[in-house]
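Participant: Sequence plus the predicted model coming up.
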Amino acid sequence: MAQSVAIAVLRERAAGETRVAATPETVKKLTALGATVTVEAEAGLAASIADADYAAAGARIAESAAAQGADIVFGVQGPEIDVLAGANPGAWVVAGLDPFGRRDRVEGYAAAGLEALAMEFMPRITRAQSMDILSSQANLSGYKAVLIAANLYGRAFPMMMTAAGTVSAAKAFVMGVGVAGLQAIATARRLGAQVSATDVRSATREQIQSLGAKPIFVENVAGIEGEGAGGYATEMSPEYQKAQAELVSSHIAKQDIVITTALIPGRAAPRLISDAQIATMKPGSVIYDLAVAQGGNVEGSVPDQVVERHGVKIVGFSNTPAQLPADASALYSRNLFNFLNAFWDKDAGRPVLDEEIGNAIRLTQGGKIVHERLHP
């Protein structure tokens, strides 16, 4: 009989990180597969999960050195190499590893003989949807961005007809219609705003309309579809950028709330809103920059601060999903369980990756960095 795989769930150490990579629900499911699960003490505290809840689900609680003897280590953000001391040779490190931003840490995993699996590199294919951490977390980010903007906005979102007069509906504009943008549209609509949206990918027009929002698109600029590999946006041509800037400038001046969501994997976030455009907006308007941690879509945005420019409030958390730790942890931990479960080999008593997904997410193996995107 195969020896049970040892899974370690780490307490997150990054500043402001409130999520955890397993919940009692997924601990039960992992132990049902035949794994043994060790959870570092207080790992779930910020997500409102007590150590006793993990213990009741079948986990062992480790006061320190949770990775000791682990075959698989779960994290939300990539753990520093010292936290992984004692992990078994070739152990998997399964987390959001920020391969481009933390190349030094990836090199450390390789030198330590660990197999680093970057969950944010999960291919956007049908069978991997339930494992996609970017989508699950972006969904919550789009929702929370609208709520934070609504809280900072000094007026109501819906139109209200009262005996004292009518309150006009707020106008909200969503820039970038990926998972976060679609949820932002839906949330702003539920709150009663008049919503419009734009994207460089022309295929999103129908998605915008299906949510009851108005699509705002550059017309008559040929050959710019903006569709990159795996459904991600690509960089735009200079012609498209110019046409979009002109369109946005005329539209943004009429908006009360703007949510920007544009990201390009491995690159700095594209600049969507300039200081000059901010100056055209009405005083009291709010912009939420979901890309602030990667350089920002909005000129002058600062991570984790509310900045006021020309009477407009600009805000963006560097880790928006961490503002919803319980739900973000629940979804993230299910992504990790779905990943292991999909590749669980009953005879081997452990997960065995196939080539398609293994090659897509594996950064290090056999003491080397093996991912093609990390080789110039």
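Facilitator: On my side now, so go ahead. Numbers count the residues shown, from 1 in each chain.

Participant: Please make it C-alpha for all contacts and neighbour counts, starting now.
Facilitator: Noted.

Participant: which stretches of the stretch 51-200 of the chain form strands?
Facilitator: In order along the chain, the stretch 51-200 of the chain carries the following strands (DSSP state E, counting those that start in this stretch): 60-62, 72-77, 92-96, 115-118, 160-162, 165-167, 171-175, 194-198.

Participant: another one to put next to it:
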Amino acid sequence: MRIAVLTERADGERRVAATPETVRKLLALGATVAVEAEAGMAASFDDAGYAAAGAEIGDRPTVLAGAEVVLGVQGPDSAGLAGVAPGAWVVATMNPFGDGGRARVDGYASAGLEALAMELMPRITRAQSMDVLSSQSNLSGYKAVLDAAAEYGRAFPMMMTAAGTVSAARVFVMGVGVAGLQAIATARRLGAQVSATDVRSVTREQIMSLGAKPVFVEGVAGIEREGAGGYAGETSPEYQAAQAALVSGHIAKQDIVITTALIPGRAAPRLVSDAQLATMRSGSVVVDLAVEQGGNVEGSVAGEVVERHGVRVVGHRNVPSRLAADASALYARNLLNFLSAFWDKDAGRPVLDAEIGDAIRLTKGGAVVNARLTNSGLNI
């Protein structure tokens, strides 16, 4: 079976879907691997490394010729996949609910391709090693703290010097999923005083285990446990009002706020209002990791660092790509684990089961088949 690895063409995308390490392991399964020239250059993986691992190197038409599996980070346009085998898999993150996502999915269906959206991987125990959202969110949480530190005009740890004492920075993390937990851990390692909040009460112990202070609404029911797929769901209007009041009092005392809340398939929930930004002291920093889905912070702008009321609001796009080498290495291992888990030696290719196949498959046999796309009442 021929596997093609493409150069990413989306603006600002520096990651790559395979590394020399994963190429060697794919070859060991019995596949052949062809890598588009300079596919890994932006992530510090050169063509010589891929060639040494056993991959073929060529231009896009050569790489795609006869390919049965195409690996990407972001889903490529179907128009650029001429030459692949009939019914070839396209394995990437597809963002089917984002701008242009449905049109791209329809293009795969029209081309007779089987599109597999890795971000729809169910959050079940046996799929943890294939979970691209977790691997990339972990790096996003880490990078968010570094981006905050770069914008913040003061030190993070408390410093006692002969000239006086420098107070520790106060960091507030909103949303305690994978990204939030890593943000807490990173801010703590840098010496900040860290607090965090989430709508899921189960995260209280996780926050405390990392040495941070949990900030939770008391007396109003939130969400007792994780929702479908391991994500938080919607809360009641009463809880939302109580949380807004609690956050307003807390955020005014913070130097740095990092927001990470996402609801897949929907606009990001608004966590920080313009009025709340106005209560923060001049020179504070807010990092909005949800900016590409509408933003958790009022006034955040995708791809920009803007200043509002003396507060710097950071809205970098595609944060994992800002750590392209590590992000690529983790993402490539997710794809390797996925293909390896379903590899059928007799068939010489991976064969999906119903549980995971039905969850991530968007198109097959010329049609859109994923229930979340075909049933308008269903969301991720």
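Facilitator: That came through, no problem. Quick caveat, the model's predicted, so the values are computed rather than measured.

Participant: Drop the TM-score for these two in here.
Facilitator: Overall, the chain-to-chain superposition scores 0.98 on the TM-score scale (TM-score structural alignment, normalised by the length of the first structure); 372 aligned residues with a CA RMSD of 0.8 Å.

Participant: Most tightly packed of the strands of the stretch 51-200 of the first structure?
Facilitator: strand 171-175 (a mean of 28; mean count of other CA atoms under 10 Å).

Participant: Next, the mean deviation of it compared to the second structure.
Facilitator: Strand 171-175 of the first structure, aligned to the second structure and superposed, deviates on average by 0.2 Å (mean CA distance after the TM-score superposition for the first structure).

Participant: between that strand and strand 194-198, how many degrees?
Facilitator: 20 degrees (axes from the mean of the first three to the mean of the last three CA atoms, to 10 degrees).

Participant: what's strand 171-175 of the first structure packed up against?
Facilitator: Counting contacts by 3 or more CA pairs under 8 Å, 6 or more residues apart in numbering; DSSP states H and E, strand 171-175 of the first structure packs against helix 179-190, strand 194-198, strand 257-260.

Participant: Spell out, range by range, the strands that occur in the stretch 251-380 of the second structure.
Facilitator: Here the stretch 251-380 of the second structure has its strands, by DSSP E, counting those that start in this stretch, at 256-259, 285-288, 304-308, 311-315, 343-344, 349-350, 363-364, 367-368.

Participant: residue ranges for the helices of the stretch 151-300 of the first structure, please.
Facilitator: Counting by DSSP state H, counting those that start in this stretch, residue ranges of the helices within the stretch 151-300 of the first structure are 179-190, 205-210, 238-252, 275-278.

Participant: packing partners for the second one?
Facilitator: Right, the one you point to is helix 205-210 of the first structure. Contacting helix 205-210 of the first structure under the criterion 3+ CA pairs under 8 Å, 6+ apart are the following elements: helix 179-190, strand 194-198, strand 214-215.

Participant: Have a look at how far, on average, it is from the second structure.
Facilitator: Superposed on the second structure, helix 205-210 of the first structure shows a mean distance to its aligned partners of 0.3 Å (mean CA distance after the TM-score superposition for the first structure).

Participant: Buried residues of that helix, list them for me.
Facilitator: When neighbours are counted by 16 or more other CA atoms under 10 Å, the buried residues of helix 205-210 of the first structure are found to be 205, 208.

Participant: Report the distance from that helix to the chain centre.
Facilitator: Between the centre of helix 205-210 of the first structure and the centre of its chain there are 22 Å (CA atoms, centre = their mean, to the nearest Å).

Participant: on that earlier part again, pick the most buried one from the helices and strands packed on strand 171-175 of the first structure.
Facilitator: Between those, the one whose residues have the most neighbours on average, counting mean count of other CA under 10 Å, is strand 257-260 (a mean of 28).

Participant: so how far is the first residue of stretch 294-314 of the second structure from its last?
Facilitator: One end of stretch 294-314 of the second structure to the other measures 13 Å (CA to CA, to the nearest Å).

Participant: G230 of the first structure and T126 of the first structure: what is the separation?
Facilitator: Counting by CA to CA, the gap from G230 of the first structure to T126 of the first structure is 11 Å.

Participant: try Q209 of the first structure
Facilitator: Q209 of the first structure is 24 Å from T126 of the first structure, by CA to CA.

Participant: quick one on the thing from earlier: out of the helices of the stretch 151-300 of the first structure, which gets nearest to P24 of the first structure?
Facilitator: Evaluated over these, closeness to P24 of the first structure peaks at helix 179-190, with 26.9 Å, by CA to CA.

Participant: so which of the strands of the stretch 51-200 of the first structure comes closest to E356 of the first structure?
Facilitator: Using CA to CA as the measure, strand 115-118 is the one of those that comes nearest E356 of the first structure, at 13.2 Å.

Participant: Tell me the mean distance between the closest one and the second structure once they are aligned.
Facilitator: In the superposition against the second structure, strand 115-118 of the first structure averages 0.4 Å from its aligned positions (mean CA distance after the TM-score superposition for the first structure).
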